[in-house]
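> no sequence for this one, just the structure:
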């Protein structure tokens, strides 16, 4: 299994989608850094402590939100054909006859891709945090927990996409998983509006979307962890808008996300073991 993990990790590095994602990430981080720089420069020239406490957290949330989108894009399209593309091309036939169990192949490919995505997400999170800290001086609480949650986001998507690759063609799998991710994002925004309007129906709709795909709920948890909103009198202002989080997801949602990953990996192993190749 260790050999499969190493091979999968190297393959992940060599995929074209990684190059595209790196270009997008570099462009985003460059523009983001420039934007944060000029906002901080303007506040240096015209200090406004109250406004700073409202704008800086919004900048952080904005960076993490779209950073999570880029990482999620990479997770979906790097894993959409993990199994299906090798079956379609016949490459899997050269692996299965060897003395390697199918579950070892599946777990090795998942762990290799997961390791790559976790490192990519951790680097992205670190750069965004560094930009905010250096330019604005904003104190971020619970960075290690937030980092763990940020890296969990692509792992959740990877688990579902990997499971889909055992039964769906590559292109179909990619489309389906992107739609599931879009459902999570829209559901998160609907729930945010629901808390703002105190509308229980919208809140429940957003929670249901989070149960189907818990990626957006993890992002909302990250915002609360970093900004320590429970003791901040400006919490309501900081959490307004599509990038905020009017209500903190409970720790049980994090537990659910972890169990969600375990379930879909177990299902992927089972389906791959039963598939006629």
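That came through fine. Here the structure is a predicted model, which means the values were calculated and not measured. Numbering: from 1, shown residues only.
> alpha carbons only for contacts and neighbour counts from here, please
Fine.
> which elements pack onto the host helix or strand of residue 11?
For residue 11, the enclosing helix or strand under DSSP states H and E is helix 2-14. On a contact count with 3 or more C-alpha pairs under 8 Å, 6 or more residues apart in numbering; DSSP states H and E, helix 2-14 meets helix 102-136.
> kindly calculate the angle that the following helix or strand past the helix it packs on makes with helix 102-136.
Sequence-wise, the next helix or strand downstream of helix 102-136 (DSSP H and E) is helix 143-165. Angle of helix 143-165 versus helix 102-136, following axes from the mean of the first three to the mean of the last three C-alpha atoms, to 10 degrees, is 140 degrees.
> which parts of helix 143-165 are buried?
Using 16 or more other C-alpha atoms under 10 Å as the test for burial, helix 143-165 gives 143, 146-147, 149-165.
> returning to that earlier point: centre of the chain to the helix holding residue 11, how far?
Distance of helix 2-14 from the chain centroid (C-alpha atoms, centre = their mean, to the nearest Å) equals 21 Å.
> other residues contacting it?
For helix 2-14, contacts defined as C-alpha atoms under 8 Å, 6 or more residues apart in numbering pick out 18, 78, 105, 108-113, 115-116.
> let's bring in a second one:
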């Protein structure tokens, strides 16, 4: 299990060194900023013309639309950060060194999977939490 956790930690460090992670975080920040500005203006107009029931319905629809956008960003991030995980190590012959050690292949794959799962969970919490804070 320790070997798997080591590979998890290495996967997270490797992802932090790649620019795509930081570009994804920047895209998330830009999305949250644009959503906040748009939501502010929509709520300002809603206060003038909509009843409370209509305002709650519109807020729910906007939150749902925002969560769909978060879903799209998370899927995009998942594909982009994991696409070169194993194949990149095979091409650069990094995996050749790992396979000669007494490490099972499933430990390498599970460690990489856990690393990406942790990164994507944090990304989901960042985007969905930011969206919920904006709406409420």
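Okay, I see it. These numbers come from a predicted model, not from an experiment.
> just give the TM-score of the two.
The TM-score (TM-score structural alignment, normalised by the length of structure 2) is 0.90; 133 aligned residues with a C-alpha RMSD of 1.3 Å.
> hmm, back to that, which pair in the contacts of helix 2-14 of structure 1 spans the largest distance?
18 and 105 (22.2 Å; C-alpha to C-alpha).
> between those two, who's got more neighbours?
residue 105 (22 against 18; other C-alpha atoms under 10 Å).
> please say which position in structure 2 the more buried one maps to.
By TM-score structural alignment, residue 105 of structure 1 lines up with residue 108 in structure 2.
> centroid-nearest residue for structure 2?
For structure 2, residue 123 is the residue whose C-alpha lies nearest the centre (C-alpha atoms, centre = their mean; 3.3 Å).
> skipping adjacent residues, who's closest to it in space?
The shortest distance from residue 123 of structure 2 to any non-neighbouring residue, by C-alpha to C-alpha, 6 or more residues apart in numbering, is to residue 74 (7.2 Å).
> who's in contact with the one you found?
Applying C-alpha under 8 Å, 6+ apart to residue 74 of structure 2 gives the contacts 120, 123-124.
> likewise residue 21 of structure 2?
15, 77, 81.
> cool, residue 59 of structure 2 as well?
residue 135.
> still on that earlier bit, need the contacts of residue 21 of structure 2 in a markdown table with neighbour count and distance to residue 98 of structure 2, can you?
Below are the contacts of residue 21 of structure 2 laid out as a markdown table (neighbours: other C-alpha atoms under 10 Å; distance: C-alpha to C-alpha, whole Å):
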| residue | neighbour count | distance to residue 98 of structure 2 |
| --- | --- | --- |
| 15 | 19 | 19 |
| 77 | 21 | 27 |
| 81 | 20 | 21 |
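> what helix or strand does the aligned partner of residue 81 of structure 2 in structure 1 sit in?
The equivalent of residue 81 of structure 2 in structure 1 is residue 78 (alignment by TM-score structural alignment). Taking DSSP H and E as the definition, residue 78 of structure 1 sits inside helix 49-79.
> list the buried ones in stretch 56-72 of structure 1?
56-65, 67-72.
> now for those, which pair is the farthest apart?
Of all pairs in those, the most separated under C-alpha to C-alpha is 56 and 72 at 24.2 Å.
> just the angle between the helix or strand harbouring residue 29 of structure 1 and helix 2-14, please?
Assigned by DSSP H and E, residue 29 of structure 1 belongs to helix 16-45. Orientation check (the same axes, to 10 degrees): helix 16-45 of structure 1 against helix 2-14 gives 60 degrees.
> and helix 16-45 of structure 1 with helix 49-79, angle?
Using the same axes, to 10 degrees: helix 16-45 of structure 1 against helix 49-79 is 180 degrees.
> quick one: map residue 27 of structure 1 onto structure 2.
Using TM-score structural alignment, the equivalent of residue 27 of structure 1 in structure 2 is residue 30.
> what about that match, neighbour count?
Neighbours of residue 30 of structure 2 (other C-alpha under 10 Å): 12.
> so residue 63 of structure 2 sits against residue 133, correct?
No: Residue 63 of structure 2 lies out of contact with residue 133 (C-alpha atoms under 8 Å); the separation is 10.7 Å.
> buried residues, stretch 14-24 of structure 2. List them.
Here stretch 14-24 of structure 2 shows 15, 21, 24 as buried, counting by 16+ other C-alpha under 10 Å.
> kindly apply the preceding question to stretch 120-136 of structure 2 instead.
120, 123-124, 126-128, 130-131, 134-135.
> now render these as JSON lines, adding distance to residue 93 of structure 2.
Below are those laid out as JSON lines (distance: C-alpha to C-alpha, whole Å):
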{"residue": "120", "distance to residue 93 of structure 2": "26"}
{"residue": "123", "distance to residue 93 of structure 2": "30"}
{"residue": "124", "distance to residue 93 of structure 2": "32"}
{"residue": "126", "distance to residue 93 of structure 2": "34"}
{"residue": "127", "distance to residue 93 of structure 2": "35"}
{"residue": "128", "distance to residue 93 of structure 2": "38"}
{"residue": "130", "distance to residue 93 of structure 2": "40"}
{"residue": "131", "distance to residue 93 of structure 2": "41"}
{"residue": "134", "distance to residue 93 of structure 2": "46"}
{"residue": "135", "distance to residue 93 of structure 2": "48"}
